[in-house]
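>>> sequence and predicted structure below; questions after.
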Amino acid sequence: MQENNTPIHSLSHDLSTLVDDPDRGTLKLQDVIEQLGSRGFGLLLLLFSFPSALPVPAPGYSIPFGALLLLLGFQLLLQRRTPWFPMFMLNWSIPTAKARNTLHRSARFFAMLERIVKPRYLWTTCSWLRPLSGGIVCTMAFLMLFPIPLTNTLPAIVIFCCGVGMSERDGLFTLAALALGILAVMLYATIIAVLLFYGADALAWLTG
């Protein structure tokens, strides 16, 4: 079931609509959420998980962004249609010209992304799947809050893939991301069980 009957545009198209508005001097987080609606979840999941999803994660982002991702995950779990943030965060803004330049520099990435993902399996936008997505995002974001080696990258990749699937309305990609998330939960559950059973010896082996 599709969420609405509006034309399905790519994420880059909708973002371009925002940054190419000549009357908009600054771009607020609230503007992005209003433009993208429920797809704002996907974009924010993508942006907040990206630094920790890199092969060499950018330091210092996992805990603050993990907390924001946990907030977004809870909202998906509660089936909110659009992301909610406190007013002081909604007023966060950057100059539109800077946002435009950033989007243009990212054009190659979006072009590659949109060759892989596309609107399909739109029945996955129905309400029963959103709590599952929220549960996976919450679990992965919770793992990101712990500054333990090797615990940030995989959860961030799962959230990043969920964000890509949601923002581009690619149900197949979203389902694949959720499957990866379930495998990640099983992996970390196994690691925790090993640590509980073998104690300090297992921790020393895992950390090298």
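Happy to help now that I have it.

>>> C-alpha only now, for contacts and for neighbours.
OK.

>>> Leu71 belongs to a strand?
No: counting by DSSP: H, G, I helix; E, B strand; the rest coil, Leu71 is located in no strand; its state is helix.

>>> check contacts around it.
By C-alpha atoms under 8 Å, 6 or more residues apart in numbering, the contact set of Leu71 is Cys138.

>>> what's the span of stretch 90-109 from first residue to last?
26 Å (C-alpha to C-alpha, to the nearest Å).

>>> got another, please set it beside the one above:
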Amino acid sequence: MTNLASDTTSNTTTEDTLHKPSLIEAIEKLAEEAPQEGISLKELTHALGDQAFGAALFILALPCCIPFLYGVPQIVSLPMAAIAAQMVMGRKQPWLPSKFAERKISKEGLEKTAKGGRKYFGWVEKLSRPRLTFLTSSKLERVIGLVLMVFCLSILTPLPSTNTVPGFAVAMVSFGMLERDGLLTTGGLILGSAWIAILLTVGTAGIKLLLGLGG
């Protein structure tokens, strides 16, 4: 009987391990169980458990990936930049100042985030695997954090749909870091860098045009 109980416990533990929810599934469950008034960013990051920076950045970046979703991207962009800054400083766990930590995301916003995660990254979750792992090493984490800061701050650009591309870039990089997928991480860095280059080019051209009109 003792052996049978032991085997049953062992099998249950094995099944729990095998059926451990993925990050996207965890986000879906979080949205489903959230109260109607939503949850704070502090509650959101704590709910992610031990997945630290990658999970926090990924879940905060998801609303930014949704075209024409206004409000939520602007709420999460500065906290995202703060988390990326902590990567640069070499912190082991993300921390948000109370000003950011108490900001709330509504249940509706969470549900849209979960749907966006499944829609845009469900297939990535299936294909992603550890590869080129040196690109996701702790030695490069500070450099990646610095680049992500720029991506996150660009979301605040006051132009239509400017949250979508950098949102995808941050989500790709953070998901790649979680899965130790250097290829996915690099793809996100390239996408975000191209976006920043476009913003700078358009911004420079706009300034020159205004100066020309003023002259």
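Received, thanks. What you see is a predicted model; the values in this text were computed from it and never measured.

>>> just checking, what's the longest helix in the second structure?
helix 182-214 (DSSP state H).

>>> map Ser128 of the second structure onto the first structure.
Aligned by TM-score structural alignment, Ser128 of the second structure pairs with Val117 of the first structure.

>>> okay, now that match: neighbour count?
Neighbours of Val117 of the first structure under the rule other C-alpha atoms under 10 Å: 19.

>>> swap in Ala111 of the first structure?
11.

>>> stretch 178-185 of the first structure aligns to what range in the second structure?
Going by TM-score structural alignment, stretch 178-185 of the first structure sits over residues 189-196 in the second structure.

>>> ok, average deviation of that stretch from the first structure?
Its matched residues in the first structure lie on average 1.6 Å from stretch 189-196 of the second structure after superposition (mean C-alpha distance after the TM-score superposition for the first structure).

>>> what's the closest non-adjacent residue to Leu132 of the second structure?
Nearest residue to Leu132 of the second structure, sequence neighbours excluded (C-alpha to C-alpha, 6 or more residues apart in numbering): Gly182, at 4.6 Å.

>>> with Ala81 of the second structure instead?
Met149 (4.8 Å).

>>> aligned partner of that neighbour in the first structure?
By TM-score structural alignment, Met149 of the second structure lines up with Cys138.

>>> go ahead and confirm the residue nearest to Ala81 of the second structure touches Leu78.
No: between Met149 of the second structure and Leu78 there is no contact under C-alpha atoms under 8 Å: 9.1 Å.

>>> who has more neighbours, those two?
Neighbour count, other C-alpha under 10 Å: between Met149 of the second structure and Leu78, Met149 has more, with 22 against 17.

>>> so what's the more buried one up against?
Contacts of Met149 of the second structure (C-alpha under 8 Å, 6+ apart): 80-82, 84-85.

>>> and of the residues you listed, the nearest to Gly54 of the second structure?
Closest to Gly54 of the second structure out of these is Ala84 (9.6 Å), distances taken as C-alpha to C-alpha.

>>> what sits against that closest one?
Counting by C-alpha under 8 Å, 6+ apart, Ala84 of the second structure has contacts 53, 57, 145-146, 148-149.

>>> relative to Phe160 of the first structure, how far out is the residue nearest to Ser10 of the first structure when sequence neighbours are not counted?
Counting by C-alpha to C-alpha, 6+ apart, Glu168 is the residue found nearest to Ser10 of the first structure once chain neighbours are left out, at 6.1 Å. Glu168 of the first structure sits 12 Å away from Phe160 of the first structure, going by C-alpha to C-alpha.
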